[in-house]
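[1] task: produce atomic coordinates for the following.
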Amino acid sequence: MSLKKNLHSLSEKLESLTPAEGLAFLSDLFRGKVVFSTSLGQEDQVITQMIASNFLPINIFSLDTGRLFPETLDLIARTESKYNTKIKVLYPERDSVENLVHKQGINGFYDSVENRKSCCHVRKVEPLKRALLGNSVWVTGLRAEQSANRSEMNKIEWDESNQIIKFNPLLDWTYIQMMEYIEKKNIPYNPLHDKGFTSIGCAPCTRAILPGEDARAGRWWWEDSKKECGLHAK
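    Coordinates of the predicted model:
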């Protein structure tokens, strides 16, 4: 049976499991074929803790776009040290980045949504596809509360673009629920979160949000869009 046809039965099974139990179930069912993409956000740190503390056979990777905050890079080292685990870091292809910068300039992503999406594609989407290739399940830290677009997602769904099962274990968690878990488990997180950066991506494309703003308002703050880079397109 194809991976896609397994979704309904998997969904029924996962409905009764906690996020940690769901991760354990899938990592056992698809042993060696489950990967977790972390951007080092608070949600992702929760999932990393669940994977590492339960010694689950899930490979953790992160995408270094070349434009990340120093605090984000430092958090990779702190997380690896705390949980005695390795986070595989993937980089965009050198020629693709050089061609992109030659074509649109070092900060050309500010000029148009099309340019910004081209930058995201080179620096994030292409490396992600490399990381997911050959795997069966892609674990993410998406939460429905984060945006209107993400509120329409399911805990487990089919990612057509990457031909892979996508598992969002924290999809129905609230921000308060997440922060209580982080405090209880003493999970390290990016200090920028305490400065109003609710969603942290590349440094030139991220700002702190203002009171009352949507959690994703600080991402690509100069444009009016769905605030997605293409990794989680619906």
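[2] from here on, just use CA atoms for contacts and neighbour counts.
    Will do.
[3] and the helices in the chain?
    Here the chain has its helices, by DSSP state H, at 7-14, 19-29, 42-53, 70-83, 94-104, 113-120, 126-132, 148-151, 175-185.
[4] any chance of TSV for those helices, columns distance to Cys229?
    What follows is the helices of the chain, written out as TSV (distance: least, CA to CA, whole Å):
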stretch	distance to Cys229
helix 7-14	25
helix 19-29	25
helix 42-53	17
helix 70-83	18
helix 94-104	16
helix 113-120	6
helix 126-132	12
helix 148-151	12
helix 175-185	22
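[5] those helices: which one's closest to Ala203?
    Nearest of those to Ala203, taken as CA to CA: helix 70-83 at 8.9 Å.
[6] what's next to that closest one, contact-wise?
    If you take CA atoms under 8 Å, 6 or more residues apart in numbering as the criterion, helix 70-83 is touched by Leu40, Gln49, Ala52, Ser53, Thr85, Lys86, Ile87, Pro188, Tyr189, Asn190, Pro191, Leu192.
[7] redo those residues as a markdown table? Include distance to Arg207 and neighbour count.
    As requested, these are exported to a markdown table (distance: CA to CA, whole Å; neighbours: other CA atoms under 10 Å):
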| residue | distance to Arg207 | neighbour count |
| --- | --- | --- |
| Leu40 | 16 | 25 |
| Gln49 | 26 | 20 |
| Ala52 | 30 | 18 |
| Ser53 | 32 | 13 |
| Thr85 | 30 | 17 |
| Lys86 | 29 | 15 |
| Ile87 | 25 | 18 |
| Pro188 | 21 | 18 |
| Tyr189 | 17 | 22 |
| Asn190 | 14 | 20 |
| Pro191 | 14 | 12 |
| Leu192 | 10 | 16 |
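[8] which two in those residues are spaced the farthest apart?
    Spatial extent of those (CA to CA) is set by the pair Ser53 and Leu192 at 24.8 Å.
[9] I'd say Thr174 and Glu145 touch.
    Yes - Thr174 lies in contact with Glu145 (CA atoms under 8 Å); the separation is 6.7 Å.
[10] this one as well, want them side by side:
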Amino acid sequence: MSVPGRPASAIALYARETPGHAQRVDGALRLLREAAAQHAGRIVQATSLGAEDMVVTDLIARHALPIDLATLDTGMLHPETLALLPVIAQHYGRTVAVFRPDPVAADRFVQLHGDAPMRQSIALRKACCALRKLEPLERLLDGRSAWVTGLRREQSQARGEVAPRGADDRGREKLNPLADWSWADVWHYIQRHAVPFNPLHDAYMPSIGCAPCTRAIAVGEDFRAGRWWWEDEAAKECGLHVPASASPLPATPTGAPA
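    I've put the predicted structure just below:
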């Protein structure tokens, strides 16, 4: 039982070995191995540094798979999130490439819309996501034929149809090795293999994004209730993992270069 005012232990709260866990681990590893061989030198894990992505990183590093690691530093992440970068380097001996938004465009956007544009409208929040996530992601994926994510079907209704293998809007293969994993699976793996993780998960933040857009969830709330909690549930995607046709993002965010 958690003590009021003190962080919980995410492992104690969530880690459970469920039937078929070993088979799901084997399936994820098999998928990663096949993709690494098929896309030799052209595959990258785009990690958010959340619990799921740390599991994927562990699978890649533990089995010495030739898959590069990269992340997006939006300029608004929690310090606890960024602190995982040197931890990964020390724990796994692997460097995570960091991609950031264009500083001139980011400064111009803040000058035009202030420090909290995401609270003004959904359109401005999505424009902020486009500037800080989507444009850097395109640079992260430049020259790649495949990328790996930590998406799971259980995360949200919008992700309920996530397949282990698919394609993005640019025709790159998109691998989701944890697609059929449960939250209990994720934390059982973390516990069993001593995987480093963001301490904010111990503070009731299962889904962690930018600091202004993330809060702790209460008992009984949806997994992603702490993301953009002031918005309608249907709007809760930044555009990284939805088709361009389904996202109301402007082609060029206001204040960003064309």
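[11] rewinding a little: which one of the helices of structure 1 lies nearest to Trp222 of structure 1?
    Once those are compared by CA to CA, helix 113-120 is nearest, at 9.6 Å.
[12] in structure 2, what stretch matches the closest one?
    Per the alignment by TM-score structural alignment, helix 113-120 of structure 1 matches residues 122-129 in structure 2.
[13] which residues in the stretch 101-250 of structure 2 form strands?
    Secondary structure of the stretch 101-250 of structure 2 (DSSP state E, counting those that start in this stretch): strands at 146-148, 165-167, 173-175.
[14] which of those is buried the deepest?
    Comparing the strands of the stretch 101-250 of structure 2 by mean neighbour count (mean count of other CA atoms under 10 Å), strand 146-148 ranks first with a mean of 26.
[15] what span of structure 1 lines up against it?
    Going by TM-score structural alignment: strand 146-148 of structure 2 matches residues 137-139.
[16] and the matching stretch, how far from structure 2 on average?
    The superposed stretch 137-139 of structure 1 is, by mean CA distance after the TM-score superposition for structure 1, a mean 0.8 Å from where its aligned residues fall in structure 2.
[17] contacts for that stretch, please.
    If you take CA under 8 Å, 6+ apart as the criterion, stretch 137-139 of structure 1 is touched by 26, 30, 33-37, 132, 164-169.
[18] show the buried residues in these.
    Among the contacts of stretch 137-139 of structure 1, those buried by neighbour count (16 or more other CA atoms under 10 Å) are 26, 33-37, 132, 164-169.
[19] structure 2: matching residues for stretch 38-45 of structure 1?
    So stretch 38-45 of structure 1 sits over residues 47-54 in structure 2, by TM-score structural alignment.
[20] between the two ends of that stretch, what distance do you get?
    By CA to CA, to the nearest Å, the extent of stretch 47-54 of structure 2 from end to end equals 8 Å.
[21] so how far is it off the chain centroid?
    Put simply, stretch 47-54 of structure 2 sits 6 Å off its chain's centre (CA atoms, centre = their mean, to the nearest Å).
[22] kindly report the same for stretch 126-137 of structure 2.
    Mean-position distance between stretch 126-137 of structure 2 and its chain equals 14 Å (CA atoms, centre = their mean).
[23] that stretch: end-to-end distance?
    For stretch 126-137 of structure 2, the first-to-last residue distance is 15 Å (CA to CA).
[24] same check, this time on stretch 83-93 of structure 1
    Start-to-end span of stretch 83-93 of structure 1 (CA to CA) is 29 Å.
[25] would you mark the buried spots in that stretch?
    Thr85, Ile87, Val89, Leu90, Tyr91, Pro92.
[26] now do the same for the first one: its match in structure 2.
    Residue correspondence to structure 2 (TM-score structural alignment): Thr85 of structure 1 is matched to Arg94.
[27] pretty sure that match contacts Arg62?
    No - assessed by CA under 8 Å, Arg94 of structure 2 is found out of contact with Arg62, at 10.7 Å.
[28] before we move on, back to that, looking at the helices of structure 1, which is nearest to Asp224 of structure 1?
    With CA to CA as the measure, helix 113-120 is the member of the helices of structure 1 nearest Asp224 of structure 1 (8.7 Å).
[29] superpose on structure 2 and give me the mean offset of that closest one.
    Mean deviation of helix 113-120 of structure 1 relative to structure 2 after superposition (mean CA distance after the TM-score superposition for structure 1): 0.3 Å.
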